[in-house]
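Participant: 3D model of this:
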Amino acid sequence: MDSDEEALLLLLLLKRRRRRRRQKRTFWVHPILELREQHGQFHHLFMELRSDEEKFFNYFRMSKSSFDELYNILKSHIKREDTIMRRSIQPEERLAVTLRYLATGCTFMDLQYSFRIASTTIGKIVRDVCRNIWIHMKDMCMEQLTKDKWKDIINGFKKNAQFPNCLGAVDGKHIRIIQPAQSGSSYYNYKNYFSIILLAVCDSNHMFTFVDIGSYGRHADSTIFEESCLYKMLQEKKLNIPPPSAISQNGPLLPNVFIGDEAFSLQENLMRPYGGKNLPEKKKIFNYRLSRARRYIECTFGILANKWRIFHRPLNVNVDFAVDIVKSSCVLHNYVKQRDGNKFEDTFEGLPYSIIHSTQQVRPGGPMLTTIREEFANYFVSEEGKLDWQWNMI
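Facilitator: Model (predicted):
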């Protein structure tokens, strides 16, 4: 048998195999899924939920008014046209499926049987809606960082955390994922699981002001921060940050700073705690006061995860899809916080994230930077800046 005959025989075998595969498909749409409009969760339950505000909030993690506003913003972007073969899934149902996926952490297969929509279709719906939430709502829910906005943030931290000249609390969190194909150890972190990193900055109202999502799990906070667009704009003086100001009467002018943990390096606009053990009292007080302000980012992550329970398990999707999920969840966090506030149960449970610690020694900065930190420390132990109970906490 020559090569042409072998090729022809192989082609015939492939055609026969494809024909057999086609013959195995008994249904165009499975009978269970055909009953979506009669028994699907959206058609069967949605109107009943609308009659009870508390149950609606529990189901969708937002109030009816917030859902309706969100729907009106997104409906033209997530609507799909009917075809000769079938009717499209309406945008309200597409939004409901996505919110339920984020709120419960159910798999696409679980949602298939409750909403009577094929799991592959649900995956496409969720990704499409998440992308549109980020594209069309990011600027609305994460306000542009103007000079007035910075002043509001600074005043908020001074009032709520008693930390002056603070631009926000910054930290990074591991988002657990299933190992991506052919990724090697890039996403494998020091906690011995696979993750992408959410680097975020928040204000004293537990609102995200900046997020950077998708870095490898093995990377350190300082590396991610210094590669972010926020850091680049900070270095290029493009963030409209207010000029340095005194934090005490007749004191020196001090820069406005972000605050982070020991994983970050000390920089002109980034403050970190003193390192080492057996510190003198003044340094311990400084570390405690900085920690009080830095807690806001930890609490923000906790609220995010306890509202959107998708983060209580590893994300079993590809990395790009996982990034879309995290982006949309951060936007929805701000959106719901602005309109509905916090529910007690959103803040009650422990954090499912892992705190990132630096695995390398970070240089503490030059003399000028350590002097700036020393001025903050002096203020916190002065009569003007002390808290009466702070010595009880060290």
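
Participant: alpha carbons only for contacts and neighbour counts from here, please
Facilitator: OK.

Participant: how close does Thr370 get to Met47?
Facilitator: For Thr370, the distance to Met47 equals 60 Å [C-alpha to C-alpha, to the nearest Å].

Participant: so which of the two has more stuff around it?
Facilitator: When neighbours are counted by other C-alpha atoms under 10 Å, Thr370 comes out ahead of the other of Thr370 and Met47, with 17 against 11.

Participant: can you pull out the strands in the stretch 201-350 of the chain?
Facilitator: 208-216, 245-246, 253-254, 257-259, 270-271 (DSSP state E, counting those that start in this stretch).

Participant: make JSON lines out of those strands and add distance to His136 and mean neighbour count.
Facilitator: Formatted as JSON lines, the strands of the stretch 201-350 of the chain follow (distance: least, C-alpha to C-alpha, whole Å; neighbours: other C-alpha atoms under 10 Å):
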{"stretch": "strand 208-216", "distance to His136": "16", "mean neighbour count": "21"}
{"stretch": "strand 245-246", "distance to His136": "36", "mean neighbour count": "14"}
{"stretch": "strand 253-254", "distance to His136": "38", "mean neighbour count": "17"}
{"stretch": "strand 257-259", "distance to His136": "28", "mean neighbour count": "22"}
{"stretch": "strand 270-271", "distance to His136": "31", "mean neighbour count": "23"}
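
Participant: to compare against the first, here's the next sequence to fold:
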Amino acid sequence: MADNNEIILCLIPFLLDQLDDDDDDDFTLPTKALMLDHRARRTRMKTQHFFETTVPLFLPDTFRRFFRVSRGTAEILYQHLGQCRELRKREFRGGREENQTEKKILMTLRYLASQENTMEISDRFGLTEYTFLKHKNLVIKCIINNLLSKFIKWPSVTEMDMIATNFNDMGVHEFPGIIGAIDGSHIQIEPPSENPQSYYNRKRFHSIILQGKCKDDMQFIHTNIGWPGRVHDAKVLKNSHVWESGYQKCEYGRFHLLGDAAYPLRVWLLTPYRDTGHLTRQQTYFNKCLSS
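Facilitator: Predicted coordinates:
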């Protein structure tokens, strides 16, 4: 015999009209709860034509705030990801037309740029949650497999000379041979179910660490992502392959990275003198120059 709840679910469309009547006391509380939940699901409305009509009207600043990239950067993503076989639009042979590649990319950017959940984003772009999740995962996979090594890469020796010149021209003080600056950033996350305390950082929220090395134009040349927020910056560096190959990557001492006091001093990594209260005037001046 079918379960009572299954019977109720079948009858809900007919019972909903009776829920607002004065004599709805005939329904039990669980029955009312199931009916109200079904009503909420039934009345859920998706935004119509947001991608097709609203997004094209965004001003440049609005577009950047909403997707956290400029239109120009989005266009570059369209061009590069549009060449990925997994994202190419198949030939239309009837039925429901496939979503545009640009739409898949923009809703993925919105997911990465906001705190909206999957239901909110899928409704905004007029899709089911399943379809949104499928496209989002595919876009991220294509970015990692096709764009990561193309855009985040260590500079060549020729490029290092140019970067070092640009770095040296940026400040008042001369620091020749600098090809990048290293630092960490905490990416806020929901507390994981396992070992949440390991992700609770000194800024008092749960995070994973993104440790990046950037050149003078703020483009990444290397990243190390995923360490729990409680881990010290120096430990993150020591567990990256740059720690072992930094001297070689920086042309055996010819070039250097700049880091703050959280990092250890190396031939290829310049850091401030540790202030133990006994710094000389020259050491204090060096620290001031380094930080400016």
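
Participant: between the strands of the stretch 201-350 of the first structure, which gets nearest to Tyr187 of the first structure?
Facilitator: With C-alpha to C-alpha as the criterion, Tyr187 of the first structure lies closest to strand 208-216 of those, at 4.8 Å.

Participant: I would like the residues contacting that closest one, please.
Facilitator: 142-143, 145, 186-188, 195-203, 224, 228, 230, 300, 319, 323, 326-327, 330, 334 (C-alpha atoms under 8 Å, 6 or more residues apart in numbering).

Participant: what of stretch 269-282 of the first structure?
Facilitator: By C-alpha under 8 Å, 6+ apart, stretch 269-282 of the first structure touches 255-262, 264-266, 283, 286-287, 290, 373, 377-378, 381.

Participant: take these and keep only those in helices.
Facilitator: Lys283, Phe286, Asn287, Leu290, Arg373, Ala377, Asn378 (DSSP state H).

Participant: list only buried entries from these.
Facilitator: Lys283, Phe286, Asn287, Leu290, Arg373, Ala377, Asn378 (16 or more other C-alpha atoms under 10 Å).

Participant: tell me the two of these that are most distant?
Facilitator: Between all members of these, the farthest pair (by C-alpha to C-alpha) comes out as Leu290 and Asn378, at 13.1 Å.

Participant: and whichever strand or helix holds Ser195 of the first structure, which stretch of the second structure?
Facilitator: If you go by DSSP states H and E, Ser195 of the first structure is part of strand 195-202. Mapping strand 195-202 of the first structure onto the second structure (TM-score structural alignment) gives residues 207-214.

Participant: return the distance of the matching stretch from the chain's centre.
Facilitator: Centroid separation between stretch 207-214 of the second structure and its chain, computed with C-alpha atoms, centre = their mean, to the nearest Å, is 11 Å.

Participant: and for stretch 290-298 of the first structure?
Facilitator: Using C-alpha atoms, centre = their mean, the offset of stretch 290-298 of the first structure from its chain centre is 17 Å.

Participant: also stretch 92-102 of the first structure?
Facilitator: 18 Å.

Participant: same check on stretch 180-192 of the first structure?
Facilitator: Distance, centroid of stretch 180-192 of the first structure to centroid of chain: 20 Å (C-alpha atoms, centre = their mean).
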